[in-house]
Every structure is written in C-alpha cells, then in structure tokens.
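[1] no FASTA, just this:
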C-alpha cells in the first residue's frame, strides 16, 4: 500500500488512514489535551503523507507513523509548558491559582487519566505505548529512538508510579 501511495494513489492512503487512525488517536489522547485531538490526528496523517517519500521501506509503517505521533505530542507538550509558564508569569501566585489547579483536577474524572498525568512525560509515553496500546518493547524503543534497556527501566518506574498513585486514591491492588 505504501508503494501505491508513493505513486499518488490516495485511495491506498485512505486505507492506511482507516487502518491506523484509531491507534494514533489513542496514543495522542493519552499524551495530549483531548480538546485538540481531532486536529492532532489530522496533523499526524498530514505529516505522514508529506513525509512518505522519505519513509524507509525497511521500517514498519506503523512504527514510523507512531513516531510521527510521538513527535507531535512532544511538540504539543513543549508548547503547552511554554504557554503555562507565560500564563503563570502574568498571574499572581495566590490561592486563586491553587483553586484553578483544583478545578483542573476535577476535569480529570477518569482515574487512569489522572494517574497518567502524574507521571513524567517519558514514563507516561512508555506506559501508553506499551501497556495501553500493546506496542512491543522493541518497537517502543524504535519509536522513541532509545535503547531497549531504557524502555524496560522507564516501564518499571512508570508502573511503580501508577501503582503508587492508585494506592493513594484508595484503589486496592
């Protein structure tokens, strides 16, 4: 199908989109703000379409596509941190700021989402890709361009962090 896409066959690209869009959506949902999810999914596939001529035929298309999704999530996270830092510098650090953070916490009604939010971005990424999306560790290492040992270490620490959060919330494991 990739070869057909390279020859300009948009129907084949539509098939690739239908095959992979749910996994891309799921990965982005776990890593980014849900409010911009549709736009982010479209951006991943737009970047993939534009970058298809550079795709190495020796790699799996899904691995390459999930790497694009991860890169986009990383870009979004950095932009979000910059916006938050700018906002914090414009507002007073007072009890109203703490109340705003408390209201944001109420927004996350799903316990798993709240647990993921407490993890570092690296740990959350590993947990989402491996445990939630069931991407094999070796492929996670390829997507994130890190050694397999680092994947295993981060996965161990991410699970420990999630376990600790759930226990603090009163969940019996």
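    Now that the structure is in, tell me what you want to look at. Everything numeric here is computed off the predicted structure, so don't read it as measured data.

[2] rest of the way, CA atoms for contacts and neighbours
    Noted.

[3] Leaving out sequence neighbours, find the closest residue to residue 64.
    Leaving out its chain neighbours, the residue that sits closest to residue 64 by CA to CA, 6 or more residues apart in numbering is residue 143, at 6.9 Å.

[4] second one coming, line it up with the first:
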C-alpha cells in the first residue's frame, strides 16, 4: 500500500467493520481519480478523499448493497467536489504545483493532462454525467437514479458535454 492512504487505512482497520475496510481499500484510488476529474486540485485530493471517507463511514449503515458501491461513492465525490469548488472562491489563490511526474512525460501522461484540462472546462453538471458514463461506464438509467434527475436529462447533458469536451480539446465533431 502506498503512503497516500496508509494512515487512513490503519485507522479504518482499527475501529471499523470489515465491510467498510474492504470498501475503503477497493475504492480509495477510484474516489481520488473521480475527485481529480471533478476539479479538485491535485494538492487537495488526499485531504478531500479522507474527508469524504469519514462521511461515508458515518453513513455506511445507509448503504444499500444492491446498488453499485462505485455509483454510491461517486455521488459523495460529486457533492464534495461541488463544495470544494464553491468554497474555492474564498481561498487564497495557490501557486500551481505540478503533478509529481517524470521529467519526460509519456504520451499517456500527456493524454491524461489533456483530458483533465478538457474536463475542467465543462459545466459541472455536464462533467459529472460525462465522467460517470464515458469514463466510469455507468449506464444512463443508473446515472439518472443516482443523481435524482430524469433519464432524458442524462442523455441531454451527455450529448452537450461530449460536444463541449471535443471543443475544449480541439477535436472537430464527427
């Protein structure tokens, strides 16, 4: 296990149910990726993820195991990222801290950065639907249920988000 979540993991192991510990272990990295995609700055991802899992721990008894754990956690990520963005205007501007990447980034890292920049330019509600559908692979009906919006709204946001994303990264419509 890496240093990113080792202290939180040890705290989870000492006082929590095996089910929550398993959920944390299996989905911590996914939650971090989701928060990045939703606009949380790299330097804040660890802190926001740990706050998110503290809330998940308190609400773990409400989890319906017939639902997707990833979708449930993503709904928390959406709320936490939304709060992060809302409160960001009240924070002092941070200097850009580059991701800890190799000095010669590979094509994969360049593509990742392009995707993150493209996602950052999307309207938040559209970004959420695009990430859930095109990146995380959730079906539209599950997205609608998880976000509490009509199915046609999911399809509309997805269509608009794809068009906006293509424009943001400089790709022409097919």
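    Noted; the coordinates are in hand. Because the structure is a prediction, the values reported are computed rather than measured.

[5] Report the TM-score for the pair.
    After superposition, the two chains reach a TM-score of 0.71 (TM-score structural alignment, normalised by the length of structure 1), with 147 aligned residues with a CA RMSD of 3.0 Å.

[6] Contact partners for the counterpart of the residue nearest to residue 64 of structure 1 in structure 2?
    When structure 2 is aligned by TM-score structural alignment, residue 143 of structure 1 is paired with residue 146. When contacts are counted by CA atoms under 8 Å, 6 or more residues apart in numbering, residue 146 of structure 2 touches 71, 72, 75.

[7] element containing the second one?
    Just to be clear, that refers to residue 72 of structure 2. helix 69-88 (DSSP states H and E).

[8] and the equivalent of residue 168 of structure 2 over in structure 1, how many neighbours does it have?
    With TM-score structural alignment as the criterion, residue 168 of structure 2 lines up with residue 165 in structure 1. Using other CA atoms under 10 Å, residue 165 of structure 1 has 19 other residues around it.

[9] Grab the nearest non-local neighbour of residue 165 of structure 1.
    residue 115 (6.0 Å).

[10] Do I have it right that residue 80 of structure 2 meets residue 53?
    No - look at residue 80 of structure 2 against residue 53 with CA atoms under 8 Å: they stay out of range, at 10.5 Å.

[11] Can you give me every residue that contacts residue 77 of structure 1?
    residue 32.

[12] redo that, cut-off 10 Å
    31, 32, 33, 71, 83, 121 (CA atoms under 10 Å, 6 or more residues apart in numbering).

[13] Please tabulate these in CSV, including the columns neighbour count and secondary structure.
    Shown next, in CSV, are those (neighbours: other CA atoms under 10 Å; DSSP: H, G, I helix; E, B strand; the rest coil):
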residue, neighbour count, secondary structure
31, 24, helix
32, 20, coil
33, 14, coil
71, 15, helix
83, 12, helix
121, 16, helix
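
[14] Mind picking the two most distant members of the residues you listed?
    The largest separation in these, counting by CA to CA, is between 71 and 83 at 18.4 Å.
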